[in-house]
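Novice: Quick one, what's the 3D model for this:
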Amino acid sequence: MITIEQLITRIEQRQPVLNKTELSAEQLSTRLNGVGSLTDADRTQISFLADPHYISSLANSQAGAVLITAAYREQVPATSLALVVATPYLAYASSSQLFAPEVFTSGVHPTAIIADSAVIGAEVSIGPYCVIGEYVQIGARSRIDAHVVIEAHTHIGTNAIIKSHVTIAHNCVIGSHVRLHAGVSIGAEGFGFAPTRDPSTSGWERIAQLGRVVIGDHVRIGSHTCVDRGAIDDTVIGNHVIIDNLVQVAHNVRIGNGTAIAAKTGIAGSTIIGKRCIIGGAVGINGHIDIADDVTFSGMTMVTKSIKTAGSYSSGTAAMPTAKWRRAAVRFRQLGNE
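Specialist: Alright, predicted model coming up:
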């Protein structure tokens, strides 16, 4: 159970609760045990109004407390406690972390295999069947779940959370407060091959990938995402980057601070993406191009050339009946011949 006072303390790490001084000691000691929607929350839960489209649900809400802007404060039911903030959605995000179940027990499971040369910080948890290679360094209070493999000479910062079946290849650098979700691959070989031009084989010569992956602080990478090591220089992910599930980041890609990337995006090699970019789902980004800071790509955009100006970019077409789409496609091809 979390008290309103504890809740306010957490919210105010990001923004002030504007009516905090108006709350009584009894109100501050009110206990809550979770988060609920305006329509479903009960007296033991907190809710929020982030979108005015849902204002109709506020009047009948049974939530114990509601995160609300000043403009809608008077519409909060008398049975609910209003917590007035500038950005309710951000306050909800901060609040949610207090109710998330986090099982953290320091110590090393007896089935883990840890090289004698590895350096393990204080209060680190290492789960069953993990393999920790030579000269690996793991910072204090990090949690390594079951079946994680961390290869030689990799450095991991403090307070990292690495979920089951993550693989981190040799010589990679992972910052502090990083979360790697199940099945993530960091530092696998990039897709580098040279054609042999031998007519008898028509084969390919593998290019050894000699760079690293370097990941900054406060980075979140979703399940089954792959970040390949650099061919010569490093693949680099900046601070505060968030990456969804099933994303491919190829060798020598560089991603700037604060960028967000949604699921099924593919980024080809040696592309540089700026700071604070937002990349929608299933976006395809060509290799060897530069993307400016503060660029947004809507879902399924195909990016074939460098983008030098901040703004929102889109490509592709929305779904329509097949017959109409075929006629539209014919006309589109005809435009290319004009």
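
Novice: C-alpha from now on. contacts and neighbour counts both.
Specialist: Will do.

Novice: Test my guess that C130 contacts I113.
Specialist: Yes: the pair C130 and I113 qualifies as a contact (C-alpha atoms under 8 Å) at a distance of 6.1 Å.

Novice: who's more crowded, these two?
Specialist: Set side by side, C130 and I113 show more neighbours around C130, with 24 against 16, by other C-alpha atoms under 10 Å.

Novice: how about this one, so we can line them up?
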Amino acid sequence: MKHPVTREFTLAELAERLGAHLEGDGGRRVRGLATLREAGPDQVAFVANRSYLKDLSATRAGAVLLQPEHAAACPVARLELANPYLGYAQLSQLFDPILAPPRGGIHPAAVVADDVVLGERVEVGPNAVIEAGVELGDEVVVGAGCFIGAGSRIGAGSRLHPNVTVCHGVVVGARAILHSGCVIGADGFGFAHDGGRWHKIAQLGGVVLGDDVEVGSCSSIDRGALDDTVIGNDVKIDSQVQIAHNVRIGDHTALAGCVGIAGSTRVGRNCMLGGGVGLAGHLTIGDGVQVTGMSLVTNSIHEPGVYSSGTGAMTNALWRKNAVRFKQLDDFARRLARLEKRGREG
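Specialist: All right, here's what the predicted structure looks like:
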């Protein structure tokens, strides 16, 4: 189960994988990525922002990933393609030793129920616990200390980093990445009040994650009260995000750190929620909506576009003045309405 420390590729192999045009020695072997300033002859650098072009002429990299229009200024081998940043993302996965194909094997300190269904080359780390009725697809990696509850299914190629909790009856699609400390399928926040105390509502639904979903560390996705909480394909969830019961999130949506989504809200496809965004419950957010950081959304949004609330940081003295003026806005509005009425009458 030991992963290699480094991985090597020839420039010709990288060009083929990226669909890039190579100028230079295709047989040169490289084993990592670095910035233009820091890269050595066995590393690949990239230019994804024009502000870094000043470092290109002096680079010592084995090759540079760049757009064809910048090729003339490159003193070393180059991999030319239209979107160097996308190419960098693809190469980063090749050189990450933890993403090497799993070799398979169950650590002797793991606890795996007798009826668990294991695909080919599944890895299970020490002190992991996998309960009855679980199904793990081919090349699933379960890190040290993970827990997978009864009846859950994990799709092929998915990776659970150490200390991930997947509760009972959860479905995780293919190629998911669940980072340490995230909890998938804990109880939603459901209680009935009788006037004196709270009575817990059992959460009888589950959680369904689509393919290619990534969930950051210490994020929580609650199970549904009756229906499932559903996360679409290719949804990217940052660290410390809270998704409440019965929420549905459409394909290709991204949520930055500390987003909080209250129960039964629907978020569309291709949305982006900035850090610290809060969505009230039972809302509908349409496709293609972007909400900037620290915004609070209390009404449904049906049209695509960029939405914001709150104010940016300012000096405390100015903020205190503005806070006083904010409380005066209603009085100002009434006075303005009276003046306008007088103007129309007079």
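
Novice: Please state their TM-score.
Specialist: Put the two chains on top of each other and the TM-score (TM-score structural alignment, normalised by the length of the first structure) is 0.93; 323 aligned residues with a C-alpha RMSD of 1.3 Å.

Novice: how close does the aligned residue in the second structure for S314 of the first structure get to T298 of the second structure?
Specialist: If you follow S314 of the first structure across to the second structure using TM-score structural alignment, you land on S308. Taking C-alpha to C-alpha, to the nearest Å as the criterion, S308 of the second structure is separated from T298 of the second structure by 12 Å.

Novice: which one of these two has more residues nearby?
Specialist: S308 (15 against 12).

Novice: contacting residues for the more buried one?
Specialist: S308 of the second structure makes contact with V291, T292, G293, S295 under the criterion C-alpha atoms under 8 Å, 6 or more residues apart in numbering.

Novice: repeat that for 10 Å
Specialist: With contacts taken as C-alpha atoms under 10 Å, 6 or more residues apart in numbering, S308 of the second structure has the following neighbours: G274, V277, Q290, V291, T292, G293, M294, S295, L296, V297.

Novice: Over to V283 of the first structure?
Specialist: With contact set as C-alpha under 10 Å, 6+ apart, V283 of the first structure has these partners: 247, 261-267, 297-303, 314-315.

Novice: And it, what's its match in the second structure?
Specialist: Here V283 of the first structure is matched to V277 in the second structure, going by TM-score structural alignment.

Novice: cool, V131 of the first structure as well?
Specialist: With TM-score structural alignment defining the correspondence, V131 of the first structure maps onto V129 in the second structure.

Novice: My guess is its match contacts F147. True?
Specialist: Yes: counting by C-alpha atoms under 10 Å, a contact exists between V129 of the second structure and F147, whose distance comes to 4.9 Å.

Novice: any residues in contact with both of the two?
Specialist: Between them, V129 of the second structure and F147 have V111, T165 as joint contacts when contacts are counted by C-alpha under 10 Å, 6+ apart.

Novice: burial of T154 of the first structure, as a residue count?
Specialist: Number of residues near T154 of the first structure (other C-alpha under 10 Å) recorded here: 23.

Novice: Return the residue of the second structure aligned against it.
Specialist: In the second structure, the residue paired with T154 of the first structure according to TM-score structural alignment is S152.

Novice: Who are the contact partners of S223 of the first structure?
Specialist: Residues 163-166, 180-185, 243-247, 263 are the ones in contact with S223 of the first structure under the rule C-alpha under 10 Å, 6+ apart.

Novice: measure it to V184 of the first structure for me?
Specialist: Applying C-alpha to C-alpha, one obtains 6 Å for the distance of S223 of the first structure from V184 of the first structure.
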